[in-house]
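Asker: can't give you the sequence, but here's the structure:
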């Protein structure tokens, strides 16, 4: 009798264990698995990123990351002096004056070839020193005037010869020195520099181009200083966004010698490029 009781209890335990094992391995098709959903939003601006992550309990978590963080990039460049080439390409204008012919911006090119040195004084500050040569070109809207240097000053008479004027301009070249303190973001994606420059004139001329009665192109040159000032000085600003750099120069002195030309101050603006080691 005891043996039958033992066998019954053993069979009952065995069947109960199998049922529990089966219940653990069998999924109820009406009860789906639990899934945790999250949402991510990442905003990247100038090398820095802000990541917003929504957790399963509905909260948003903000993570900030700078691509330069943890690197010794700026530590290596601190107090480092670098040199290279920089070039300006832009246009020249002057504010309209009653005695001055109107300047045509397209064709009034401002070109500069420079040797630059940059002294980094910290992560967010540097000083750029530039020495080079620039060319002022002022192309006139009225292509039928002839820039003429006379003992009494610069004049712009109408062309009276046989033919039609196609180009009228004056130009001057300067050797310049510029100093530009600059502040910048840590990742160098935004830069702002404001400084000053001074230059000495090394060349100048007037030019008039016309088509004669036969349709042939003729050129007249006035190889002189055209009463342009020997010295120039002014303010310069540079704005850098990413890999693009804009500049503007504003002459504080008048372009022409006193009482010998129009009372105008030159303004130049455009894009500057760098090849700095």
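Answerer: Cool, the structure landed. Not measured: the values here are computed from a predicted model.
Asker: From here on, just use CA atoms for contacts and neighbour counts.
Answerer: OK.
Asker: who touches residue 195 in this structure?
Answerer: Neighbour list for residue 195: 178-181, 235-237 [criterion: C-alpha atoms under 8 Å, 6 or more residues apart in numbering].
Asker: Pull the most distant pair out of those residues.
Answerer: 181 and 235 (11.9 Å; C-alpha to C-alpha).
Asker: what's the neighbour count on residue 201?
Answerer: 19 (other C-alpha atoms under 10 Å).
Asker: Please, where are all the strands along this structure?
Answerer: Assigned by DSSP state E, the chain shows strands spanning 39-45, 48-54, 60-66, 81-93, 109-122, 125-139, 148-150, 153-155, 164-184, 190-211, 217-222, 231-241, 244-251, 267-276.
Asker: got another, please set it beside the one above:
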């Protein structure tokens, strides 16, 4: 086969070297040259002009055939264990060994043997440059007209391309948006203990998370970094309110007869997460399982209380900004667990919500659903 390829290439280059007036113009934007080999394999060369024909010897097609042997063995091994009848495997020799005039892309489509096989013939597609390709059909079909790809072939090619993109994409930055609830934990018993309204104590987090792959191009392990902005609401149950007096923050019952609709303490925090995340993909190249764990550090940007009540036919909203003796620097543990498009998160503050001796002793636990982002 090596001798036949060399002979065919020589004939093609000689044809390209003839004067331009001897060439028969074709209306199509590309020229197709079909070489039928003795073993009934068909090699099709797709070029755009004579100049590309003259460049073919630069790619050493005889050594290319030898290189294809290893790729075909890997593609056949993958096809035997694939769940579909057809499988397309994509290789990028020029990326793996740059500067050696290797093909940009080699795409091998194989099918399982047997009476149930369907779709187009087994084929090898070699992309030497973006506009120059070689197609070799290997199933013995000598018809020079390619058959239309079946649905299974299209799906296999899509999955192969998706897998190749995942392997070569070592890092990414994604917008994340988390929505959840807050709870106060590790509180001692007794009077003055804050009781939060569950659905009113909301947690919102928005930011940009950068993912950096650790290890080789098939490694599922990533390092996750921020920045993020978190907003925590702590809404009290009943007719209680947050009070800041004499350097102390506490919870007090309203005694004036005013009935509160909302009494909450809110904070805004700049945080930087640092996590290790395991991202596993299914056979179609989609992320199937995400499992991440790590920590975070942050700084409180602002805090305020908000009272909402109805009095004499009018609704009032009183907002008061202040530190409320809240801890400025915050740190803790966090984790994510996701399956396909559904991801849950949890964050646990190791620091107390208030400074020691200046407010109720409690730590924050936030949990919920990641609306979008990895």
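Answerer: Looks like it arrived, so ask away. No experiment lies behind these values; they were computed from the predicted model shown.
Asker: and for residue 181 and residue 235 of the first structure, which residues touch both?
Answerer: Residues touching both residue 181 of the first structure and residue 235 (C-alpha under 8 Å, 6+ apart) are 194-195.
Asker: Looking at the strands of the first structure, which is nearest to residue 75 of the first structure?
Answerer: That would be strand 109-122 among the strands of the first structure, by C-alpha to C-alpha, at 8.8 Å.
Asker: Output the contacting helices and strands for that closest one.
Answerer: The contact analysis (3 or more C-alpha pairs under 8 Å, 6 or more residues apart in numbering; DSSP states H and E) places strand 109-122 of the first structure against strand 81-93, strand 125-139, strand 267-276.
Asker: which residues are contacting that strand?
Answerer: In this structure, residues lying in contact with strand 109-122 of the first structure by C-alpha under 8 Å, 6+ apart are 77-92, 126-138, 268-269, 276.
Asker: Out of the helices and strands packed on strand 109-122 of the first structure, flag the one nearest residue 229 of the first structure.
Answerer: strand 125-139 (12.1 Å).
Asker: and the closest one, which stretch of the second structure?
Answerer: Alignment of strand 125-139 of the first structure against the second structure: residues 221-235, by TM-score structural alignment.
Asker: one step back: any idea which of the helices and strands packed on strand 109-122 of the first structure is most buried?
Answerer: With neighbours defined as mean count of other C-alpha atoms under 10 Å, these peak in mean count at strand 125-139, which reaches a mean of 21.
Asker: okay if I get the helices and strands packed on strand 109-122 of the first structure as JSON lines plus distance to residue 171 of the first structure?
Answerer: As requested, those are exported to JSON lines (distance: least, C-alpha to C-alpha, whole Å):
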{"stretch": "strand 81-93", "distance to residue 171 of the first structure": "10"}
{"stretch": "strand 125-139", "distance to residue 171 of the first structure": "4"}
{"stretch": "strand 267-276", "distance to residue 171 of the first structure": "13"}
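Asker: Who's the closest spatial neighbour of the residue mapped onto residue 201 of the first structure from the second structure, skipping the chain neighbours?
Answerer: Matched to the second structure by TM-score structural alignment, residue 201 of the first structure sits across from residue 300. Distances taken as C-alpha to C-alpha, 6 or more residues apart in numbering put residue 269 closest to residue 300 of the second structure, at 4.3 Å, once the chain neighbours are dropped.
Asker: So the match of residue 201 of the first structure versus residue 327 of the second structure, what's the distance?
Answerer: Between residue 300 of the second structure and residue 327 of the second structure the computed distance is 8 Å (C-alpha to C-alpha, to the nearest Å).
Asker: go on, residue 336 of the second structure?
Answerer: Look at residue 336 of the second structure and residue 327 of the second structure: by C-alpha to C-alpha, they are 25 Å apart.
Asker: neighbour-wise, which of the two wins?
Answerer: Between residue 336 of the second structure and residue 327, residue 336 has the larger neighbour count (other C-alpha under 10 Å), namely 21 against 16.
Asker: How many residues are close by residue 235 of the first structure?
Answerer: When neighbours are counted by other C-alpha under 10 Å, residue 235 of the first structure comes out with 18.
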